[in-house]
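In: what follows is a protein structure lacking sequence information:
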């Protein structure tokens, strides 16, 4: 090819195919955490397949992206993909991050495990300064008592946290923080369901209530109250919880607070799979007079649902399903998972489009601020050699039966990504 012909062809391509960015996501940033301690298939065969020197990590992605590395910052901190995506909370301006460890790290020299019980239960919360997204840094390492932690949620005003715990009689930690994220007061409260551990907790958008999930598979609402005399917060059950299954994951409120969405995996992933799950729409009463929680609608999901996301306008729900992607690489089902969309109107779910993910154990999903795009955190891939996780992106077509199409680019992150939060 003549040089002039080649140049003309290159200019033509650069003005068409190269003009479109491979990733579109309408947000200021996206924060993710990764657990590098084990492969997803370790839950079946016990093999960790660790890479010496690779450590658990937080990644801060800034949009729009560029290829010179300046749009991504990282910090090392311990976390565990054995928990749900609610182990990460970020304040509204994205300057503070809160990560609960839940399970401690193991030495690289330990090649196999018998089960998740080999990872020590911990009660540590890491507080990060992310005011410089290119260099996020752990500012405080804060112990919260005994018993393992399972979830953290931050109030809309950014000054209060609630942590879910397995500590008997102190299943809830109520923590006030200052402008730097430093805890200024720590109080405890018993589970709204006496003697039952709390696995998930979520502040209501109004800030005066919080939803909780119990180890018995119930979802309920509690009122978050500030005592007029002591100015100390406390919580009180607000109506009775409702049973949603045997292995509910993490839940989220619609932006208007009318509905709470949560998926149930039915049973733990294993050698024989887990079967189809379900996604539930729950309605709580936030009136002064308590009312019992109730299920408004429910629909089947794919196998092993891991996390849900709700579009900002409340019209769509996304669910990521692990399927049997976590099986050892020699299994025919390994490496295939799914993201599915549902329409949501007046509390009723309708099935929408879905897409197969060529990746293992997606455990996190988030819409951007316009609801036009979706980010999915994938723990790892059927890769040999250097193994990473990834954040993949999908274009959303809105409607009563929404659909999605995969965007061509993805962000490589430390393997084991399992929680994400959007910064707008």
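Out: Yes, it's here. Note that the structure is a prediction, hence the values are computed from the model and not measured.
In: from here on, contacts and neighbour counts on C-alpha atoms
Out: Noted.
In: what's near enough to touch the nearest residue to residue 305 once chain neighbours are set aside?
Out: Nearest residue to residue 305, sequence neighbours excluded (C-alpha to C-alpha, 6 or more residues apart in numbering): residue 321, at 4.1 Å. By C-alpha atoms under 8 Å, 6 or more residues apart in numbering, the contact set of residue 321 is 301-307, 337-340, 361-363.
In: of the residues you listed, which belong to helices?
Out: When DSSP state H is applied, those are split such that none fall in helices.
In: compare these and tell me which has the most neighbours.
Out: Using other C-alpha atoms under 10 Å as the neighbour test, those are led by residue 361, with 36 neighbours.
In: which stretches of the stretch 251-400 of the chain form strands?
Out: Taking DSSP state E, counting those that start in this stretch, the strands of the stretch 251-400 of the chain run over residues 260-264, 276-283, 294-303, 305-310, 316-321, 337-345, 348-357, 360-367, 373-380, 389-397.
In: now do the buried residues in the third one.
Out: Applying a neighbour-count criterion of 16 or more other C-alpha atoms under 10 Å, the buried positions in strand 294-303 are 294, 295, 296, 297, 298, 301, 302, 303.
In: quick check: the two most widely separated of the residues you listed?
Out: For those, the farthest-apart pair by C-alpha to C-alpha is 294 and 303; their separation is 24.3 Å.
In: before we move on, the earlier item: how about the strands of the stretch 251-400 of the chain, which one is nearest residue 403?
Out: Closest among the strands of the stretch 251-400 of the chain, once you apply C-alpha to C-alpha, is strand 348-357, at 4.2 Å.
In: that closest one packs against which elements?
Out: Under the contact criterion of 3 or more C-alpha pairs under 8 Å, 6 or more residues apart in numbering; DSSP states H and E, strand 348-357 touches strand 294-303, strand 337-345, strand 403-413.
In: included below, for side-by-side comparison, is a second structure:
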């Protein structure tokens, strides 16, 4: 092990040298005036809305804990992170922070004490947030009841727990920069882009990440490995590409969790419940318009592979007719929006089939929202169907009513049978 450790130390030294030679400069944008973060009703209300838009509560609130007091575990391939305390407690929260400290964390990814922050906090997106919005957020968080809850140290494996490694990562993958509007696109489009690419940090889930955890700015889809769900591409028409959707259907999906074209389930259901349903129709419309405008990526349809065997066909049909047809119909057309169609449903035919497997095994519900307060859900079948049976029924669905997707194997089902990580 000594030669390996020596090699790692040499790499760390080289990274340190590279960092000193080419450290990306921090950016500072001054506040308009101290009034920008003053505890006025207008600043607090605006900051509360922006916190909703950024879904800050999702990572900064432990299950059953006080809002924004931190402590929620965030598992990644590199170890476990814990969301910090954002309440104004002076000892454990941001009570001693200044508006500049808050801006520096949001925009530059640097803590008040100078430590580099890990991009599990998506400052790679938040760097686009304007100084005015940062100050309003700061005013809101400072208005919360202080919660004395010490922050938990991250539990990362070596060498990911070394700040010098993080410095090298930032050198390769991070450049601070405020969102720059494109005047030719108009205010509505720019507002949508600002929300999707900045505060909404949609690419944090909906982009492919490399082996070092860096994602692109695109929305080309990616597996959220530790959650066991696939965030589909928002540009590919074979996944969740929205170019062909009606704008009002996108607004319905984002604001209520259901629409004639699909439902939000899995991690997206939480995003809708805690964040998107609270946005104004104007902001949801701006996001929908921006998402519709993204250039579509054309991928070759997946090869469905050889025909299904007679035994798999018979077993898949039997399971579907006895357990699925009452809601989704013998013709696969369902009863939207309560029971979505399976015929032509890209969420069902997508590759990888992880989301369809998860839903079949664990069941699930769209979020309960103001627009859909009593959502219809799907019961779990994991306790009734073994891996081969789940694979058979999904394979049959993915080859019926004009669907032409690859079969699902029992091995693939078994891989995703474990419950998602909280």
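Out: Looks like it arrived, so ask away. Predicted model, so just to flag it, every value in this text is computed and none were measured.
In: what TM-score do we get after superposing?
Out: Remark: TM-score between the superposed chains equals 0.27 [TM-score structural alignment, normalised by the length of structure 2]; 192 aligned residues with a C-alpha RMSD of 7.1 Å.
In: got JSON lines for the strands of the stretch 251-400 of structure 1, with distance to residue 209 of structure 1 too?
Out: Below are the strands of the stretch 251-400 of structure 1 laid out as JSON lines (distance: least, C-alpha to C-alpha, whole Å):
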{"stretch": "strand 260-264", "distance to residue 209 of structure 1": "12"}
{"stretch": "strand 276-283", "distance to residue 209 of structure 1": "13"}
{"stretch": "strand 294-303", "distance to residue 209 of structure 1": "16"}
{"stretch": "strand 305-310", "distance to residue 209 of structure 1": "19"}
{"stretch": "strand 316-321", "distance to residue 209 of structure 1": "22"}
{"stretch": "strand 337-345", "distance to residue 209 of structure 1": "23"}
{"stretch": "strand 348-357", "distance to residue 209 of structure 1": "23"}
{"stretch": "strand 360-367", "distance to residue 209 of structure 1": "23"}
{"stretch": "strand 373-380", "distance to residue 209 of structure 1": "28"}
{"stretch": "strand 389-397", "distance to residue 209 of structure 1": "31"}
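In: nearest to residue 140 of structure 1, of those strands?
Out: strand 360-367 (25.1 Å).
In: how far off strand 389-397 does the closest one point, in degrees?
Out: Angle, strand 360-367 of structure 1 to strand 389-397, by axes from the mean of the first three to the mean of the last three C-alpha atoms, to 10 degrees: 50 degrees.
In: tell me which other helices or strands strand 360-367 of structure 1 touches.
Out: strand 305-310, strand 316-321, strand 337-345, strand 373-380, strand 417-423.
In: now do the buried residues in the longest helix seen in structure 2.
Out: Counting residues, the longest helix in structure 2 under DSSP H turns out to be helix 2-22. Neighbour-count burial for helix 2-22 of structure 2 flags 12, 15, 16, 19 (criterion: 16+ other C-alpha under 10 Å).
In: residues in contact with that helix?
Out: Helix 2-22 of structure 2 is contacted by residues 164, 165, 167, 168, 171 when judged by C-alpha under 8 Å, 6+ apart.
In: tell me which element the second one falls in.
Out: It stands for residue 165 of structure 2. Using DSSP states H and E, residue 165 of structure 2 maps to helix 163-173.
In: and that helix, what does it pack onto?
Out: helix 2-22.
In: tell me the angle of the helix it packs on relative to helix 163-173?
Out: Here helix 2-22 of structure 2 points in a direction 50 degrees away from that of helix 163-173 (the same axes, to 10 degrees).
In: how near is residue 129 of structure 1 to residue 203 of structure 1?
Out: Distance, residue 129 of structure 1 to residue 203 of structure 1, using C-alpha to C-alpha, to the nearest Å: 22 Å.
In: go on, residue 403 of structure 1?
Out: Between residue 403 of structure 1 and residue 203 of structure 1 the distance is 29 Å, computed by C-alpha to C-alpha.
In: who has more neighbours, these two?
Out: residue 203 (26 against 20).
In: wait, that one touches residue 222, no?
Out: No: using C-alpha atoms under 8 Å, residue 203 of structure 1 makes no contact with residue 222, being 9.6 Å away.
In: if I look at these two, which residues touch both of them?
Out: 209, 210, 211.
In: next up, the contacts around the second one.
Out: Under the criterion of C-alpha under 8 Å, 6+ apart, the contact partners of residue 210 of structure 1 comprise 201, 202, 203, 204, 221, 222, 223, 224.
In: can you check the first one too?
Out: When contacts are counted by C-alpha under 8 Å, 6+ apart, residue 209 of structure 1 touches 203, 221, 222, 223, 224, 286.
In: 7 Å instead?
Out: Going by C-alpha atoms under 7 Å, 6 or more residues apart in numbering, residue 209 of structure 1 touches 203, 221, 222, 223, 224.
In: which SSE is the closest residue to it other than its chain neighbours in?
Out: Of all residues not flanking residue 209 of structure 1 in the chain, residue 223 sits nearest, at 4.4 Å (C-alpha to C-alpha, 6+ apart). For residue 223 of structure 1, the host element (DSSP H and E) is strand 218-226.
In: got the angle for that strand vs strand 276-283?
Out: Going by the same axes, to 10 degrees, strand 218-226 of structure 1 is angled at 40 degrees with respect to strand 276-283.
In: in TSV: the contacts of residue 321 of structure 1, plus distance to residue 348 of structure 1.
Out: Formatted as TSV, those follow (distance: C-alpha to C-alpha, whole Å):
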residue	distance to residue 348 of structure 1
301	15
302	18
303	21
304	22
305	19
306	21
307	19
337	25
338	22
339	19
340	16
361	27
362	25
363	24
